[in-house]
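Enquirer: mind folding the following:
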Amino acid sequence: MTTVTLDALDLSALLCSRVCHDVISPVGAIVNGLEVLEDEDSAEMRDFALDLIRKSAKQASARLQFARIAFGAAGSAGSSIDLADAENVARGMFGDEKTQLSWSAPRALFPKNKVKLLLNLVVIAVTAIPRGGVIDVKVTGEAEGALFVLTAKGTHARIPAHVETLIAGTPAGGTVDAHAIQPFYAGLVARAAEMDVRFSIDGDTVTIRAEAAAPSVPPASAETNAETDDNGI
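Expert: As a prediction, the model looks like this:
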C-alpha cells in the first residue's frame, strides 16, 4: 500500500481541528452555565450552573494540558519530558468513572517523541473500550530502549477500525480526515521515535505494544556476493 504524506498546513489544520473538537464541549457547557446565572434567580438553578461551570472548566483545562504534550510543543526548550507529567495529564484526561487508568512507569525523563507516542497510544487504548473499563499502562526499560505495553480491558473491546493502517501511514482510500488524524499522527511520532507499534486482541482485552524498531538490514551488494562466490563460501 502507498504511504500517505500530509504537508505541514494540512497536518496542522487537522490537528487543530482535533483539539478544538475535544475542547468545544466543555467550553460550550461553561457558556450555558453562565447564561443560566444571568437569567435565573432560583438558588437551586444557580447552584446547578456553578457546579456545571466548575466541572466543565476543570475538564477543559485537563484536555488542553493533555493536548499540549500529546500534540503540541510542550517543553520545547528541551528534548525530554518527565513521565510523571505524562501520567498527570493522562489521569486528568481519562481518570473518570467510565475508565480506570493504571500507570506503572519509572520517574524519569524520556525523549519527547517517545512520551508523545505513549500519550497518543493511551488515546487509542481508550477508543478500544467504547463502553469503558480498565487501561493498564506499563513502561519498562531505559529511555532509548523503552518498551510500552498498554492493555485495555472492557466489554465489547476491539482494535479500533483502520487504526493499524493509519499508524502505518497507509490509510484506506489514501486520505486522512479530522476523525483519523490522531492515529495517523501517532504513526508519525512512532517513526520519529524509531518505535514499532503492534496490536493484538484476546477476548475482551486489547494489547498495544510499542518497542524499538528493528534495524533495517541493507541487502548484500552484488560486489559482496561475487567476492563470497570467489572464496567458495
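
Enquirer: from here on, just use CA atoms for contacts and neighbour counts.
Expert: OK.

Enquirer: so who does the residue nearest the centre of the chain touch?
Expert: Closest to where the C-alpha atoms of the chain average out (Cα atoms, centre = their mean) is residue 120, at 0.9 Å. Applying Cα atoms under 8 Å, 6 or more residues apart in numbering to residue 120 gives the contacts 70, 182-183, 186.

Enquirer: this one next, for a side-by-side:
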Amino acid sequence: MNILALEPLDLAALLASRVCHDVISPVGAIVNGLEVLEEDKDEGMREFALDLIRKSAHTASARLQFCRLAFGAAGSAGASIDTGDAEKVARGLFADDRTQLIWEAPRVFMPKNKVKLALNLCLIAAACIPRGGVMHVVIEGEGDDSRIAVAVKGPNLKLASHVADLLEGHSESGSVDAHGIQPYFTGLVARSCGMAVQVTASSEEVALKAAPAVAATLQTTAE
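Expert: As a prediction, this is how the structure comes out:
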C-alpha cells in the first residue's frame, strides 16, 4: 500500500473538480429549463420548465452552501463554526423524501476543521446509500475530547472499497482522482485536528467514527 503525498496545487485542483462535478448537473438543468422557456410556447412545457428551474436552483444552492462549509475556508484561520449552521446545510443537502437525517448535537461553536470533518463524514456516508435511507449523526464531548459518529442504513448499502485506505492517506495505485479525493481530504482534515477515523461496514450499517487519535489507538489495541 502506497502513502499518498499530493502537492498543494494537485489537491486544490482535484477538490475543485469534485465541487464542479457536484454542481454542474443542477446548473445544466437550469440552462435546459431556460432554453425551453425561450423556445417553447406550450403552457404545459413552460410550467414543467419552471418547476425544473426551481428544483435545480434549490439543489445547486444546497450543494454550494454545503461545499462552502465542508471544503471552504469558512472564516479566518482558527475560526469556529456554529454546529447549527452545519446541521442546516446537511439537512439542505441530504434530508429529502428518500433520506431521513437524524442530527444529535448540541448547538455550539466548534473548531472549523472538526465541523468540516463531520460534514465530510456525512458525504462519505451518503455515498453508501444511493437509494436513500437513514443517516444518523452524533457529535458529543467538548474540546479535545469531542467525538463524531455518522452511521447510515438503507437499501443497496455499500461502502466503496477504497474509502478506508484513502481516509488513512493510502492508495493501492499510489494516486487518487477526483472521485477519491473527498475521502482522502477527509483524512487530512481529521489528522489536522488530532483525530482518527474508524470505519465499520456490515450488510445492515456503515459507521464512521472520529475520535481523538490517542483514544482511537488505545481502543484498537484493546480490541
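
Enquirer: returning to that earlier point: am I right that the residue nearest to the centre of the first structure sits in a helix?
Expert: Yes: applying DSSP: H, G, I helix; E, B strand; the rest coil, one finds residue 120 of the first structure inside a helix.

Enquirer: now do the buried residues in the helix or strand hosting residue 38 of the second structure.
Expert: Per DSSP states H and E: residue 38 of the second structure is located in helix 8-39. Across helix 8-39 of the second structure, burial judged by 16 or more other Cα atoms under 10 Å covers 11, 14-15, 18-19, 22-23, 26-27, 29-30, 33-34, 36-37.

Enquirer: helix, strand, or coil at the residue nearest to residue 33 of the first structure when sequence neighbours are not counted?
Expert: Setting aside the residues directly before and after it, residue 33 of the first structure is nearest to residue 49 in space (Cα to Cα, 6 or more residues apart in numbering), at 4.6 Å. Of the three states, residue 49 of the first structure takes helix according to three-state DSSP.

Enquirer: in the first structure, which spans are strands?
Expert: For the first structure, applying DSSP state E gives strands covering 80-82, 99-104, 109-111, 133-140, 147-153, 195-202, 205-212.

Enquirer: once aligned to the second structure, how far is the first one on average?
Expert: Going back to what we said before, that points to strand 80-82 of the first structure. Averaged over the aligned pairs, strand 80-82 of the first structure sits 0.6 Å from the second structure after superposition, using mean Cα distance after the TM-score superposition for the first structure.

Enquirer: just to revisit the earlier point, which of the strands of the first structure sits closest to residue 127 of the first structure?
Expert: strand 147-153 (9.1 Å; Cα to Cα).

Enquirer: mean deviation, that closest one versus the second structure?
Expert: Relative to the second structure, strand 147-153 of the first structure is 1.0 Å off (mean Cα distance after the TM-score superposition for the first structure).

Enquirer: which elements pack onto that strand?
Expert: Counting contacts by 3 or more Cα pairs under 8 Å, 6 or more residues apart in numbering; DSSP states H and E, strand 147-153 of the first structure packs against helix 112-127, strand 133-140, strand 205-212.

Enquirer: now do the last one against strand 133-140, angle only.
Expert: Compare the direction of strand 205-212 of the first structure with that of strand 133-140 by axes from the mean of the first three to the mean of the last three Cα atoms, to 10 degrees and you get 20 degrees.

Enquirer: same check on the first one?
Expert: Between helix 112-127 of the first structure and strand 133-140, the angle comes out at 160 degrees (the same axes, to 10 degrees).

Enquirer: now helix 112-127 of the first structure: buried residues?
Expert: 112-127.

Enquirer: now flag whichever of these is closest to residue 151 of the first structure.
Expert: Using Cα to Cα, the buried residues of helix 112-127 of the first structure come closest to residue 151 of the first structure at residue 125, 7.2 Å.

Enquirer: so how far is residue 119 of the first structure from that closest one?
Expert: From residue 125 of the first structure across to residue 119 of the first structure, the span is 10 Å (Cα to Cα, to the nearest Å).

Enquirer: what of residue 4 of the first structure?
Expert: 23 Å.

Enquirer: swap in residue 172 of the first structure?
Expert: 24 Å.

Enquirer: repeat that for residue 194 of the first structure.
Expert: Taking Cα to Cα, one finds residue 194 of the first structure at 16 Å from residue 119 of the first structure.

Enquirer: residue 84 of the second structure - nearest residue in space that isn't next to it in sequence?
Expert: residue 107 (5.4 Å).

Enquirer: pretty sure that neighbour contacts residue 83?
Expert: Yes: when contacts are counted by Cα atoms under 8 Å, residue 107 of the second structure is listed as touching residue 83 (5.4 Å).

Enquirer: for the two, indicate the residue with more neighbours.
Expert: Set residue 107 of the second structure next to residue 83 and count neighbours by other Cα atoms under 10 Å: residue 83 wins out with 20 against 13.

Enquirer: run through the residues that contact residue 78 of the second structure.
Expert: Residue 78 of the second structure sits next to 111-112 when contact means Cα under 8 Å, 6+ apart.

Enquirer: how about the one 4 residues further on?
Expert: Taking Cα under 8 Å, 6+ apart as the definition of contact, the neighbours of residue 82 of the second structure are 107-110.

Enquirer: next: residue 188 of the second structure.
Expert: Here residue 188 of the second structure is in contact with 167, 169 (Cα under 8 Å, 6+ apart).

Enquirer: and the one 4 residues further on, by the same measure?
Expert: Under the criterion of Cα under 8 Å, 6+ apart, the contact partners of residue 192 of the second structure comprise residue 113.

Enquirer: against residue 112 of the second structure, how distant is it?
Expert: 11 Å.

Enquirer: same check on residue 94 of the second structure?
Expert: Counting by Cα to Cα, the gap from residue 94 of the second structure to residue 112 of the second structure is 20 Å.
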